[in-house]
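*Asks:* Could you work out the structure for the sequence below:
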Amino acid sequence: MRFVFYVSLLALCSLYALLRGGAPERTIAISYFATWILDRWVHYFTPAEYAEMDPGHLVIDFIIWISFFIVAMRARRFWPLCLVSLQTIALVAHTAKLMDVTIVPRAYFVMQYAVSYPVLITLAIGTYCHQRRLKIYGTDPPWRNS
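*Replies:* As a prediction, the model looks like this:
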């Protein structure tokens, strides 16, 4: 049930951002959806046990963190910085598991995946704010000039 809910939320938020968002919203939606596909691919090769540090998910989380960071530095939006902060929590989860393998597997799982829902909700809110700025000002420049 949790999987169906997450996939539904991912599809809704990504489609909303793709159809109604500006360039930063679309970039985030595409990159986040791509990492979800990578995550599905990783699960074919490594079981989701969370007893040890998961290098496949570490790589995926680092890739999406870099993507969020690049968008946050270039976009004329505040909300991508929130995504960078949220994704940092997932990276810290991997670091914590690497430093202390006695961390309960469920805690590692929660630290790793709990950020997924706020990321999608933040994307939807960012897209809504973009639409609102378009309605009020008639324009919403996506990227910084410098």
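
*Asks:* C-alpha from now on. contacts and neighbour counts both.
*Replies:* Fine.

*Asks:* measure Y128 to Y16 for me?
*Replies:* Distance, Y128 to Y16, by C-alpha to C-alpha, to the nearest Å: 9 Å.

*Asks:* now do Y113
*Replies:* According to C-alpha to C-alpha, Y113 and Y16 sit 22 Å apart.

*Asks:* cool, and N145?
*Replies:* Counting by C-alpha to C-alpha, the separation of N145 from Y16 is 26 Å.

*Asks:* I'd like the structure of this one too, to check against the first:
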Amino acid sequence: MEMLRIACFLTLLLAATIYAMRKGGGPERAMAIILIAMLAADRLLHLTVPPRFEALDPGHLAIDIAAAAATLLLALAAHRFWPLIAAALQMLPLLAHVSRAVDVSVHPIAYLSMQVAASWLLPPLLVLGTWRHRKRLQFCGSDRSWRDLWQRSNPNMRGQ
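*Replies:* Model (predicted):
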């Protein structure tokens, strides 16, 4: 049953990332890269360290911190709403690690579930974001990908 769950998730992730890379704008492609990097880091981690959820998992904590930071940066830079939701979802595994560190009596299955549950929502969110990007392109002819952070933070650049 575990292998079926993993196969379903990987199929969903693969479909979402291919769709985003082929049809998405900059933010969709960036999120696809973040998701692929998370998967690759997880696979590399499991080659060297077997998954254990009886104690705080420093390997997954490092992956989750990097993914949360990357997604938060994406949410701040992207001219889209959905990356904000993705950033919030990426924070949930960090709460799992904090919960585990604070209360070591958390059952290992609960710790595992808290770490991975939100990841199931990221591929459908990426698909929805990519689909909305395509709809905006059809309707408007263009779809701005990134916020203009430089002009907002540099008052000397206004009006140029």
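
*Asks:* related to what we said a few turns ago, between N145 and Y16 of the first structure, tell me which one has more neighbours.
*Replies:* Y16 (18 against 8; other C-alpha atoms under 10 Å).

*Asks:* ranges for the helices of the first structure?
*Replies:* 2-20, 23-45, 55-74, 79-99, 105-113, 116-137 (DSSP state H).

*Asks:* Mean per-residue distance, the first one versus the second structure.
*Replies:* The one in question is helix 2-20 of the first structure. In the superposition with the second structure, the average deviation recorded for helix 2-20 of the first structure is 0.5 Å (mean C-alpha distance after the TM-score superposition for the first structure).

*Asks:* How far does that helix sit from its chain's centre?
*Replies:* 12 Å (C-alpha atoms, centre = their mean, to the nearest Å).

*Asks:* what range in the second structure does it sit on?
*Replies:* The aligned range for helix 2-20 of the first structure in the second structure is 5-23, by TM-score structural alignment.

*Asks:* How about that stretch, which residues are buried there?
*Replies:* Neighbour-count burial for stretch 5-23 of the second structure, counted by 16 or more other C-alpha atoms under 10 Å, picks out 12-14, 16-17, 19-21, 23.

*Asks:* From those residues, pick the one nearest D143 of the second structure.
*Replies:* D143 of the second structure lies nearest to K23 out of the buried residues of stretch 5-23 of the second structure, by C-alpha to C-alpha, at 12.4 Å.

*Asks:* my read: that closest one touches L137, true?
*Replies:* No - using C-alpha atoms under 8 Å, K23 of the second structure is not in contact with L137, being 10.6 Å away.
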